[in-house]
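One predicted model, sequence on top.
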Amino acid sequence: MRFLFLGGFLLLACGEMTSESVDPCGAGEIRVEDQCLPVVCQASTRLCLDVVEYEICNDFGTNRTRSTCSEDEICYEGTCVVSDCLPGQQRCNETGHRERCARDGRFETDPCPTGQGCRQDEQGVRCEAQICSPGSTRCEDRPDRDPSLQRCAASGTEWEDVRCNVALSEICLEIDGVSGCHRPFCDPGDRGCFDEHTIGLCNGSRNGWDAEQSCDREAGQVCAGGRCVRQCELEIGNTSYMGCEFFAAELGNLTTLGHEQHPYALVVANPMDGSVTVDVTYKAHAGSAPAFAEMISNRQVTPPGVVLHSEVRDAQRQVVPGQGQLSGPIDDVVIPSGGTATLLIMVNGDRFNVGPTALNGRGTGLDYRGLRLLSSRPVVVYQFNPLCCNTNASNDASLLLPVSGLGRRYHAFAGPSWPFGGNYYPGTVTLVGTQDETRVDLYFDHAPNHTLILDRQGMPVPDGEGWATVMLQQFQTLNLESGNLGDLTGLRVETDKPVGVFGGAVCSQLPFGSRACDHLEEQLLPDETWGRRYVGAPFHRRNPQSTRETGYFRLIAGEDGAQITYDPPIDQLLAASVEAGIPYGVGSPIPACIDFLQGSTLVLGPHENCEFNTQIGFVAEAEQRFAMVHFMSGQESTGLAAHAGDPAMMVVAPMDQYRAEYMFLTPSTYHVDYVNVVGPEGMGIELDGHPVAEMPCTDRDDPNEAPCLLQDWQAFGRSGQGSLILRVDEGPHVIESTQGDRFGIMVYAFDSHVSYAYPGGLDLIKY
């Protein structure tokens, strides 16, 4: 009982204490841990003091704690938030509009007034008047430098520089009304086409052409590649021996042995599908207008019974009805597809080559003896001087180059002057003008070899440094003839407009002093078309037992000289030569290549030339471009009495200019015609659609067995190059590789005391 009472008392005492307790803190205070503290803030709140500082009120409201937001934060509504900016800050955005930073640290658009854009620089952010359309471009001219590209800023208030890619040669150009970084469309002085019929000159902005010269529409000319060409030339593609405009010239030849009755001829072959028309014009003198040359209808030559005609034949080599004995002006002569036209030339009722000089040449001087041939579509053209026959005893032929393939720089090849009976027959270099007012600079640098016969007017004597200058007109020829024991090889020709250049000799012997002489000629390649690799392929050996029958090769270096190597090595070539490779034989004025050898390399200085002979084929190669010509030895070198030919001259085509297909022509006026195919050993070849491997000759000496394969592929050293020889019949032919490989061809013929040789064709790509 006593314990129950005590418990009840205790409970009663506690109840009395709770009911009587009172908070002792006054107003605005709060009791915290038996202390009365003043309330200074709203409990558990945060308050921004400025942009980055804030204070935190504790849970009782009795204390404030200051703090600062982290570096990338600001205080917003009492909380630190990640910010883009500081409130009140301004900027111009990428679209050129003004923005202002709001209290939350985010930019908001604050647009400028209409017509103004946001400008921001070291002076700050402001609205300015727009001066250009945002994003537009312009080319800003700068003194002494190419224009620079500028782009209007997004705000439209300023132009900003844009760097073009200098490594790509870019400059600022305006094209189609828009300026940008481009490689120049052209360079100062370049020519192109302003429109279809107008040559253009590169304008000052280098972004197009200014009209400079109109083409002759009546002559069918259009603008192509910065020059006026006939429409038909556009069908050709790459510049080659096929063309639409040619300039020819009958070169000096013997006037004995009835030469006057043996006519000069142009022979034209049509390689196109469909017919072509051809006309030939000349100019009698400086004051005359061009006139049509006339054809000789027929001409009887020695021996009696041989009659030549101006005629047109079809692809089957049959005379086209009504075109068997043509006469009159050479005006729109029609040649069928695959056909040929033989044009015996007269001017003013006589042979084009009027009258001999005392030396059976024309002397050095100017004359109007050029012929211009125009065709409606691309053709192949040859000149034969004369066309027939062996009784003339002085013949050669040239593959004519179209005007599109001519150049402004040449190094001449010629035959040496040959003494005969107390007199001599000169070597010749003949230039033909293709345009009026053509400046010609000639450099004679090998005195005394470069002596001239100065017996005609119009040719100045070279000055003390070896230069002579002549003005040449269209149709005009400048004929240069070497003096006694002279040689014009190496003569340099530099012109301001394209010209044709022929090299050769009135009549020359090979070897020197060995009977008989023969006319030499070939149209020469401009320096721009030279190559670095050549194949020297022997002509068909007329008499394999002869030790004197050989080929003579003359080489010329350009302004960089040439270090030429051979395969087989040149010592092997000279071991297979006549008289240790002496050019033209003992007594000739031509430099011998053996004198330029350094070990097994032929080293020619700038513009130097030399010659050697050999009986075997070879490949000649150099890092520098050079040129090479091949001469055929005369009949006496063979030991044969008949049908063995006499000297001829042929330009060797660079390997760079080989083609995969050729159309070529062989005349009917020689005893036997041949074609050498030169290229990768063993390549497949078709002649007129027939594989040559399937047409071997059964008789080496029967000229009537043609066409046939006379000699299969013969390799030259380890070069992988070689040649095969075909005996061919008269008329036009097409020869091609079966796999599209590129190769070269040599076309030539033998008869008693006469021959001809020319490259069957080539590209004329300029480097």
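Everything's here; your move. Treat the numbers as computed from the prediction; the structure is a model and nothing was measured.

going forward, measure contacts between C-alpha atoms and count neighbours the same way
Will do.

Report the separation between the nearest residue to residue 384 once chain neighbours are set aside and residue 537.
Spatial nearest neighbour of residue 384, chain neighbours left out: residue 397 (4.4 Å); criterion: CA to CA, 6 or more residues apart in numbering. According to CA to CA, to the nearest Å, residue 397 and residue 537 sit 19 Å apart.

and what of residue 247?
Residue 247 is 29 Å from residue 537, by CA to CA.

and those two? which has more neighbours close in?
Using other CA atoms under 10 Å as the criterion, residue 247 and residue 537 rank with residue 537 on top: 28 against 25.

show me the contacts for the more buried one.
616-618, 676, 678, 722-723 (CA atoms under 8 Å, 6 or more residues apart in numbering).

Take the residues you listed and keep only those in strands.
618, 676, 678, 722-723 (DSSP state E).

Just confirm residue 161 is within a strand.
Yes - counting by DSSP: H, G, I helix; E, B strand; the rest coil, residue 161 falls inside a strand.

Test my guess that it contacts residue 140.
No - using CA atoms under 8 Å, residue 161 is not in contact with residue 140, being 9.1 Å away.

what residues are shared contacts of the two?
Counting by CA under 8 Å, 6+ apart, the shared contacts of residue 161 and residue 140 are 148-150.

quick one: which of the residues you listed is nearest to residue 390?
When the shared contacts of residue 161 and residue 140 are ranked by distance to residue 390 (CA to CA), residue 148 comes first, at 71.5 Å.

isn't the closest one right up against residue 174?
No - using CA under 8 Å, residue 148 makes no contact with residue 174, being 11.1 Å away.

which residues are in contact with both of those two?
Contacts common to residue 148 and residue 174, judged by CA under 8 Å, 6+ apart, are residue 139.

got another, please set it beside the one above:
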Amino acid sequence: MSLPHRLCRTSLLYTCCLAACGDESSAIASANDGSSDDSTTTATNTSTDPDPGPVTTSPEIPTTGGPVGTETGTGTTTTGAPATSTTGATGTTGEPCDRGEVVCDGDVAQVCDGMGGFSDETRCPGACIAGTGCAVCEPGAATCDGEILKLCNDDGTAEHEVECDGVQGLACDADSRRCVGACAPDVLGASSLGCDFYPTVTANSVKDKFAFAVVVANAGDSPAHLEIDKGPALVLMDTVAPHSLGVFELPWDIELKAGSDVPASLMDVDGAYRLRSDAPVTVTQFSPIEFGVEPLDMAASNDASLLFPAHAWSTDYVVAAYNSVFYEAGDEKPGFYAVTASEDGTTVTLFPSATGDAVLPGAGVQADGTGQVVLDRGDVLEVFSQRTGQNPSTADVTGTRITADKPIQVIGGHVCTQVPHSLKACDHLEESMLPVDALAEQYVVTAPRSTLAGLPRHQMVRIIATEANTQLGYDPPQPGAPTTIAEAGDYAEIAATDQDFMITASAKVVVAQYMRSQKAGGGLGDPSLLLAVPPERFRDSYLFHTPSGFEGTFVGIVAPLGAEVTLDGLVVADFEPIGATQYGVARVELTANPAGQHEVAADVPVGVSVYGTGFCTSYWYPAGVELGS
């Protein structure tokens, strides 16, 4: 009796049949010449092709017995089940598998052509996975290759590599499938505390003899060993002792510093520094850090930025900057934003606001503020506003939305501006932007302290919308303050106020505070920029630096009423209540400290901002931020 047609094989693996399976019984008898009922047989590849491929072994085929059953992946047959089969390379063994379906014959991956054959066969160097094909790695496996952690995905089709950076004290641990150490992102959490930072020079017209610097605050119990690089070049290695600060001056990046003559937006390859530590630290950059080099030789264009560690960066930001300023013919100073990447091949996409559609073109950025730019690790894109007509408000990158396919850092600011434009003198602005996912609907805004009798000084406040039709409320009420922002990227402005109040918005907003020019009153100090931190991002401890030489140095502390707060070990009292918010503010002048080191601690999270003022200059920055959910 002949075998059923479905067992007839003409693939490279089987040669038991004639073409079209005409005489099945004789073909099988020939293949099993002299065998008993229980025997098996092998067959050689009889193809006449000049390159017949590897010799294979046929499956076991019973010559007698009950009905033929299901064929297994190894080619053996069993009894008692409906018959199914796979296809051969040059013929069929039964119903064909779907076109494009991948089946396995041992370590051979076969792609079905849907007509009873295979369109492709590949011998896998490792395992073959049905439905997938050749695996590039063991599914779900984790291995270590020095500092590289290799993670195989669940179907074995791809392997992801993670650098366990030894400079950050990280080690590869295959058992836990992660990099381990005090600087591991899952240990650090998302905050301004971290081990991998990118200090970035921004446009400033200050003289080069004044120093750009970073301050590293180590509040931990272990020394922090630092390495600062710029591209492939090592800049310095040093150590910051536990519970102390380190101040490190770094050369200006002249291209990013730009000065007063800014011809175009630019992309600076390896423009940022990379600062790494093997213990968690907080990093602040000062641009520049001195108030004066000699008496009467003052920088007069200072500001500072709290930096966020790369592991806490995000992919979506809204910019706070300030309008281009036109002083006289040939002297126009723009606002800017600077984007820094920590990974190669980072694609940055720009969505200008209504006032951000006039910029200096360059580096892939169009004159209307749109663009898509690819950055590698350490590269910096710096985009400048360009005034059109006589109205400076037509050129302001404030409200521009910046997105990327990998995490980025964004700093917003101004080369040197007056606030308002009509009152002298100009000063540098810069601040790190909070990611959109770290923004909030509620902020407590407090005025800085004046150098005149300790009274609050006037500031300008901008509220920048992330969504259209954003509604605003104030506690206590602020007469004349805007209550609606019509479009995402637009901003509401309170031009001059010395009041403390809470802002409540119907959607997430950016709140930017600008110290006004010295000629606007309030004693010494020209414009500086602070990004307000929402109460949900407050911390309960801060270690921070105040440079020497400034004529007034202050800390602003916002705390829930009744909180226990100390500054440099001394209890802070006399918090002034803010409306009905249950928050209060203390504005404290800091006493002289040769190291410029100060610490705030509290029994609940509080907000801390630090600022210094001098003749025609100031700086202002938040001392720390929580970024996690």
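Done, it's in. No experiment lies behind these values; they were computed from the predicted model shown.

In structure 2, point out the residues matching whichever strand or helix holds the residue nearest to residue 384 of structure 1.
Per DSSP states H and E, residue 397 of structure 1 falls inside strand 396-399. Using TM-score structural alignment, the residues of structure 2 aligned to strand 396-399 of structure 1 are 303-306.

Let me see the ranges of the helices in the stretch 651-767 of structure 1.
Assigned by DSSP state H, counting those that start in this stretch, the stretch 651-767 of structure 1 shows no helices.

Over to structure 2?
Using DSSP state H, the helices of structure 2 run over 24-31, 185-188, 254-257.

okay if I get those as CSV plus mean neighbour count and distance to residue 477 of structure 2?
Shown next, in CSV, are the helices of structure 2 (neighbours: other CA atoms under 10 Å; distance: least, CA to CA, whole Å):
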stretch, mean neighbour count, distance to residue 477 of structure 2
helix 24-31, 17, 96
helix 185-188, 15, 39
helix 254-257, 18, 41
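
could the ones you listed go into TSV alongside distance to residue 518 of structure 2?
Converted to TSV, those look like this (distance: least, CA to CA, whole Å):
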stretch	distance to residue 518 of structure 2
helix 24-31	103
helix 185-188	41
helix 254-257	24
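
Among those helices, which comes closest to residue 310 of structure 2?
Among those, helix 185-188 comes nearest to residue 310 of structure 2, with 9.7 Å by CA to CA.

which secondary structure elements does the strand holding residue 397 of structure 1 contact?
Contacts defined by 3 or more CA pairs under 8 Å, 6 or more residues apart in numbering; DSSP states H and E place strand 396-399 of structure 1 against strand 370-385, strand 518-523, strand 754-759.

Look up the average distance of the second one to its aligned counterpart in structure 2.
Superposing on structure 2 and averaging over aligned pairs (mean CA distance after the TM-score superposition for structure 1), strand 518-523 of structure 1 comes out at 0.5 Å.

what does that strand correspond to over in structure 2?
Taking TM-score structural alignment, strand 518-523 of structure 1 hits residues 427-432 over in structure 2.

With the first one instead?
Per the alignment by TM-score structural alignment, strand 370-385 of structure 1 matches residues 272-287 in structure 2.

residue contacts, the residue mapped onto residue 620 of structure 2 from structure 1?
Residue 620 of structure 2 maps onto residue 757 in structure 1, with residues paired by TM-score structural alignment. Residue 757 of structure 1 sits next to 396-398, 648-650, 746-749 when contact means CA under 8 Å, 6+ apart.

Residue 433 of structure 2 now?
By CA under 8 Å, 6+ apart, the residues touching residue 433 of structure 2 are 317-320, 409-412, 531.

And those, which two are furthest apart?
Maximum distance among those (CA to CA): 14.7 Å, for 409 and 531.

between these two, who's got more neighbours?
Using other CA under 10 Å as the criterion, residue 409 of structure 2 and residue 531 rank with residue 409 on top: 28 against 25.

What lines up with that one in structure 1?
By TM-score structural alignment, residue 409 of structure 2 lines up with residue 500.

Quick check: that match touching residue 370?
No - in this structure residue 500 of structure 1 lies outside contact range of residue 370 using CA under 8 Å: 9.9 Å.

does the residue nearest to residue 384 of structure 1 really touch residue 523, like I thought?
No - using CA under 8 Å, residue 397 of structure 1 is not in contact with residue 523; the gap is 9.3 Å.

what separates residue 229 of structure 2 from residue 430 of structure 2, distance-wise?
In terms of CA to CA, residue 229 of structure 2 sits 22 Å off from residue 430 of structure 2.

Check the contact between residue 313 of structure 2 and residue 406; I expect there is one.
No - Residue 313 of structure 2 lies out of contact with residue 406 (CA under 8 Å); the separation is 9.0 Å.

Tell me which of those two has more neighbours.
residue 313 (21 against 17).

what's near enough to touch that one?
Applying CA under 8 Å, 6+ apart, one finds that residue 313 of structure 2 lies in contact with 407-409, 435.

Filter those down to just the ones in strands.
407-409.

which one in structure 2 is aligned with residue 439 of structure 1?
In structure 2, residue 439 of structure 1 lands on residue 347 (TM-score structural alignment).

doesn't residue 371 make contact with its match?
No - the pair residue 347 of structure 2 / residue 371 is not scored as a contact, 10.3 Å apart, by CA under 8 Å.

quick one, strands of the stretch 101-250 of structure 1?
107-109, 116-121, 124-129, 137-142, 145-152, 159-162, 171-175, 178-182, 191-195, 198-202, 209-214, 221-224, 227-230, 243-249 (DSSP state E, counting those that start in this stretch).

what would the ones you listed look like in CSV with distance to residue 482 of structure 1?
Output for these, formatted as CSV (distance: least, CA to CA, whole Å):
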stretch, distance to residue 482 of structure 1
strand 107-109, 91
strand 116-121, 79
strand 124-129, 80
strand 137-142, 56
strand 145-152, 52
strand 159-162, 63
strand 171-175, 53
strand 178-182, 54
strand 191-195, 38
strand 198-202, 40
strand 209-214, 40
strand 221-224, 39
strand 227-230, 35
strand 243-249, 18
